[in-house]
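Colleague: coordinates only, no sequence provided:
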C-alpha cells in the first residue's frame, strides 16, 4: 500500500514549526510544505492496526504480533483482518527493491563498521534526536531512563540491516524494522492520549516527518559523517548503502513522498527538515548528553575515571562533526576540536595502507571489528522480542 503525506492545504502547521518553516520555504517551499504537513501525520495503516488491537487483551494481541512478524499473515488466521492485511502488504517489497544491489553496501559497511558506528553514535543519532522527536522519547523515558539499552537497540538495527540477507523476509533486519514501525504506532497511540503531549505545538507524536527525517539522517548524513572520520566509498557502494536504508525506511513506514531515492535527496530532506525544526529544546539537550554518557557503558567501560575520559573523547569528536553551533545549543562542554578529525582520518588511512600490504592482518582487524560491533549491540539468547508497550512511561512498562 502506498502511503503519502497530505498537502499543506489539508493541515495546519504546528506552532513550534512556524518560524523554521518560513526560513526553509525560502530555499525549497515544496519540500518544506511537505515536511511540516507530515508533522501532523503518523502512519495511517499501522495506527489503524493499533486502534484495533487495543480492543483485544494483550495476552491475545501480543502473540499475533510475534507470529505475524516471524511468519506472516498465514500464521495468524484468527487475527483481525486489518492486522492480517498489514502483514500481507508489508510482506510484498516495492518494485524498486533489488536485494542483490544491497550486497555492495553491506560489504562497505562491514569493512568500515567501527567508523560507521562511531559516526552513528557521536553525530548522527545526536543530530536526529535534536529535533522535536526528543519530546516523545523524553515523555516515555525510553531513552532517557534506559539509555544504555536503547543505544544498543539502535546499534543492533544498524548492524542487522547491513548483514547480507538482513532485509530478506526472514532476516532480523526486516523483522526489527517492522517491529520498530509497530512500536512507534503503539507509542503514538499512547502519547496522543497523554496530557503531557502538546499537539497544537508539536503535531503528531513520532510523526511521519520525524521518521522520514531520522531515515534520511541514518543514511545520507551517516555517509557524510563517516567520511569525516576517513571512510572512503565508491559511488556504487554509496548508492547501495542508500538503497539498504531506503528499503528499511519503507519498512518503518516512511510515506512514499518523503522516502528518498538517492543520497542527494536524503541530504536535501535532512537540510530542509532541520531548518523547519525549532532550536533544540531542553529535552533534546537531556537526550543528546544522555546518549554520549551512555556510550562508554555500552563499550564496556566500568571504572568511573575511564568512563569519564571516554565520554570526553566522544564529546570532542561529536563537537567536531556536528559543529560548534549545534554543540553549544546542546550544552556540550567547551573544548578545542582543532585537528581532531584530521588525526582520525590519518589513523584510518594508515590502517588501510597497512591492511593493503598485509591482507591477513586486515582480515583479523575486520573480525575484531565485527566482534566489537556485536558487543555494543543488544542481543538476547532468545532472539528478537516483539512485545509492544502497554504504558506511555517506560518505568511502568518494564524492559522492551
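Modeller: Yep, that arrived. Keep in mind that what you see is a predicted model, and the values were worked out from it rather than measured.
Colleague: okay, CA-based contacts and neighbour counts for the rest of this
Modeller: OK.
Colleague: mind listing what residue 207 touches?
Modeller: Applying C-alpha atoms under 8 Å, 6 or more residues apart in numbering, we find residue 207 in contact with 38-43.
Colleague: element containing the residue nearest to the spatial centre of the chain?
Modeller: Central residue of the chain (C-alpha atoms, centre = their mean): residue 214, 5.2 Å from the mean position. Assigned by DSSP states H and E, residue 214 belongs to helix 208-216.
Colleague: repeat for residue 156
Modeller: helix 147-161.
Colleague: ok, now residue 206?
Modeller: Here residue 206 is assigned to no helix or strand, by DSSP H and E.
Colleague: list the helices and strands the helix holding residue 214 packs on?
Modeller: If contacts are counted by 3 or more C-alpha pairs under 8 Å, 6 or more residues apart in numbering; DSSP states H and E, helix 208-216 sits against helix 18-38, helix 235-251, helix 263-276.
Colleague: distance of the residue of the chain positioned farthest from its centre relative to residue 363?
Modeller: Seen from the C-alpha centroid of the chain, the residue lying at the greatest distance (C-alpha atoms, centre = their mean) is residue 357, 36.3 Å away. For residue 357, the distance to residue 363 equals 12 Å [C-alpha to C-alpha, to the nearest Å].
Colleague: how far off centre is stretch 386-394?
Modeller: 19 Å (C-alpha atoms, centre = their mean, to the nearest Å).
Colleague: not counting stretch 365-381 itself, show me its contacts.
Modeller: 110-111, 113-114, 117, 149, 151-156, 159, 298-299.
Colleague: return the member of those residues nearest to residue 398.
Modeller: Taking C-alpha to C-alpha as the measure, residue 398 lies nearest residue 149 of the contacts of stretch 365-381, at 12.0 Å.
Colleague: nearest spatial neighbour of the closest one, skipping sequence neighbours?
Modeller: When the adjacent residues along the chain are set aside, residue 149 lies closest to residue 378, with 7.0 Å between them (C-alpha to C-alpha, 6 or more residues apart in numbering).
Colleague: next up, a structure to set beside the first:
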C-alpha cells in the first residue's frame, strides 16, 4: 500500500500535502500508510483464541511466557508460536545491557517521566481519528483515572531495569498489553460502528508508533527543558529501550525509532496527518480534567464518597491541566517552550541541585537513582489505592468499576 492507494479522504489528502511541506516525504508516507495497517500476527493469535475453549488460549500464553516457549510448542496454535518465537529468541541486534541502561537513564528524574507520561496519554486524545478506540471502548471517558493507573503500572513494569528480557516481568506485561490492543481492535472491527475510511484501522501501526515515540521523546524534551543534559550515548541507550519496547508491542520496522531524529519526524508527520480535535477530544480531555486522578483515595475509605466530588476534580484539573499546558506549549512549533512556567522553574532548581550531587557521586549509581525515582510514581499510585496491574487482556473491552 502507498499513499496513492490508501482509502480516499479529501481532508486527509490535504493534511498529507501539508505534512510534506514540513516533514520529509518518507516520514509522511510511513505515517499515512501505517494508518491502514495493524499488527497482523497478534490479530491472528486472538482470532485463534476465540475458537478455543474458554481461557485455554490465555493459559497457553501464560505458560509460554513463563517457560520461554519450547515446552509448549506442540500445544500452542501456529499463530501464537509465530508471534512469540522471534520475541522469546531475540534478534542479534537486541542488546539487553543497553536496554537496561536505557531504563536506568530514562528514570533519572521522575518529574520528567511523569510529565512525559501524562503528555503521551493526552496526545492520544488530541486527534479526531486516533482517539476513536478510547472513545468507542467507553473505558476512557468513564474510567479516565483507571486508564491512567493501568498505563502507569505498565510503564513501571516495562521500564524496570533488566525486566525486558524474555521471562522478565516487563517483557510479560508488554506482550499482554499487545494482546489488549488486539482484543480491543477485534471488538471495534465487529461492532459495526468503525469507520475505516475516515479513521484508518482501529489501533493502527502509526498510532502505536506515535505512542512509543511519545514515551521516548517527551521525557527527553522535559530533560532539556529542565537543563538536564544527557550525553549522546545516554540518549542512544534510551532510544534502544523504546525501540525494543516498540518491537515487542508489534510496531513494524519502518515505524520503529531507528534514530531520535527519525522518531521526531514520524511524530511531527503524524500531528499533521491525523485528524484535528473533535467532540471526542473534548469529552475525553474533560474526563481527565474532572476525574483523571482518584485523589480522594489517599483518605480513609469511608470518606471517599464524600470527598470524591470535590477532591477528584480539583486535583485532576491541577495535575492534568498543568501537564497539558506544559506539553502543548512545548510541542507547538509556533509556541514558546514554557521555561518560565512556575512548575518548570521549581523543577529546574531541584534538578540543578540533584545534577550537582549526581556528578559528585552523592546519589549513587544510575541503578540506585532509577530505583528511587521509580518509587516516586509507584508511591503516588499506591497512596491513591490505584489498580495494582496493567489491564488484563481478557477485560480489555469490559468497562471497569469507578
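Modeller: Looks like it arrived, so ask away. These figures come from a predicted structure and were not determined experimentally.
Colleague: what's the TM-score here?
Modeller: For this chain pair, the superposition-based TM-score is 0.83 by TM-score structural alignment, normalised by the length of structure 1; 380 aligned residues with a C-alpha RMSD of 3.3 Å.
Colleague: where in structure 2 does the helix holding residue 156 of structure 1 fall?
Modeller: On structure 2, the counterpart of helix 147-161 of structure 1 by TM-score structural alignment is residues 144-158.
Colleague: starting at the chain centroid, how far to the matching stretch?
Modeller: 9 Å.
Colleague: what's the answer for stretch 111-127 of structure 1, then?
Modeller: 12 Å.
Colleague: stretch 61-80 of structure 1 too?
Modeller: Distance, centroid of stretch 61-80 of structure 1 to centroid of chain: 25 Å (C-alpha atoms, centre = their mean).
Colleague: likewise for stretch 304-321 of structure 1?
Modeller: 22 Å.
Colleague: okay, buried residues for it please.
Modeller: Buried positions in stretch 304-321 of structure 1, judged by neighbour count with 16 or more other C-alpha atoms under 10 Å: 307, 310-312, 314-321.
Colleague: with stretch 79-96 of structure 1 instead?
Modeller: Quick answer for stretch 79-96 of structure 1 (16+ other C-alpha under 10 Å): 79, 82-87, 90-91.
Colleague: which residues sit against it?
Modeller: 1, 45-46, 48-49, 52, 64, 68-69, 72-74, 76-77, 169, 251.
Colleague: where in structure 2 does it fall?
Modeller: Taking TM-score structural alignment as the measure, structure 2 aligns residues 76-93 with stretch 79-96 of structure 1.
Colleague: got the buried residues for stretch 43-61 of structure 2?
Modeller: 43-46, 48-49, 57-58, 60-61.
Colleague: alignment lookup: residue 344 of structure 2 to structure 1.
Modeller: Using TM-score structural alignment, residue 344 of structure 2 pairs with residue 341 in structure 1.
Colleague: so its match touches residue 320, yeah?
Modeller: Yes - Residue 341 of structure 1 lies in contact with residue 320 (C-alpha atoms under 8 Å); the separation is 6.9 Å.
Colleague: the stretch 301-402 of structure 2: helices as residue ranges?
Modeller: Applying DSSP state H, counting those that start in this stretch to the stretch 301-402 of structure 2 gives helices spanning 304-331, 342-359, 366-383.
Colleague: starting at the chain centroid, how far to the match of stretch 79-96 of structure 1?
Modeller: Worked out by C-alpha atoms, centre = their mean, stretch 76-93 of structure 2 lies 22 Å from the chain centre.
Colleague: ok, stretch 120-137 of structure 2 next?
Modeller: In terms of C-alpha atoms, centre = their mean, the centre of stretch 120-137 of structure 2 is found 12 Å from the chain centre.
Colleague: just stretch 156-173 of structure 2 next, same as before
Modeller: Distance of stretch 156-173 of structure 2 from the chain centroid (C-alpha atoms, centre = their mean) equals 15 Å.
Colleague: any idea how far apart the tips of that stretch sit?
Modeller: 10 Å.
Colleague: run a quick neighbour tally on the equivalent of residue 107 of structure 1 over in structure 2.
Modeller: Using TM-score structural alignment, the partner of residue 107 of structure 1 in structure 2 is residue 104. The tally of other residues near residue 104 of structure 2 (other C-alpha atoms under 10 Å) stands at 27.
Colleague: picking that back up, what's the closest of the helices and strands packed on helix 208-216 of structure 1 to residue 284 of structure 1?
Modeller: Going by C-alpha to C-alpha, the one of those nearest residue 284 of structure 1 is helix 263-276, 13.4 Å.
Colleague: what's in contact with the closest one?
Modeller: By C-alpha under 8 Å, 6+ apart, helix 263-276 of structure 1 touches 17-24, 28, 31-32, 35-36, 131, 209, 213, 216-217, 219-221, 238-239, 242, 258, 260.
Colleague: cool, stretch 137-156 of structure 2 as well?
Modeller: Here stretch 137-156 of structure 2 makes contact (C-alpha under 8 Å, 6+ apart) with 117, 121, 134-135, 170, 173-174, 177, 184, 188, 283-284, 287-288, 291-294, 374, 378, 381, 386-391, 397-402.
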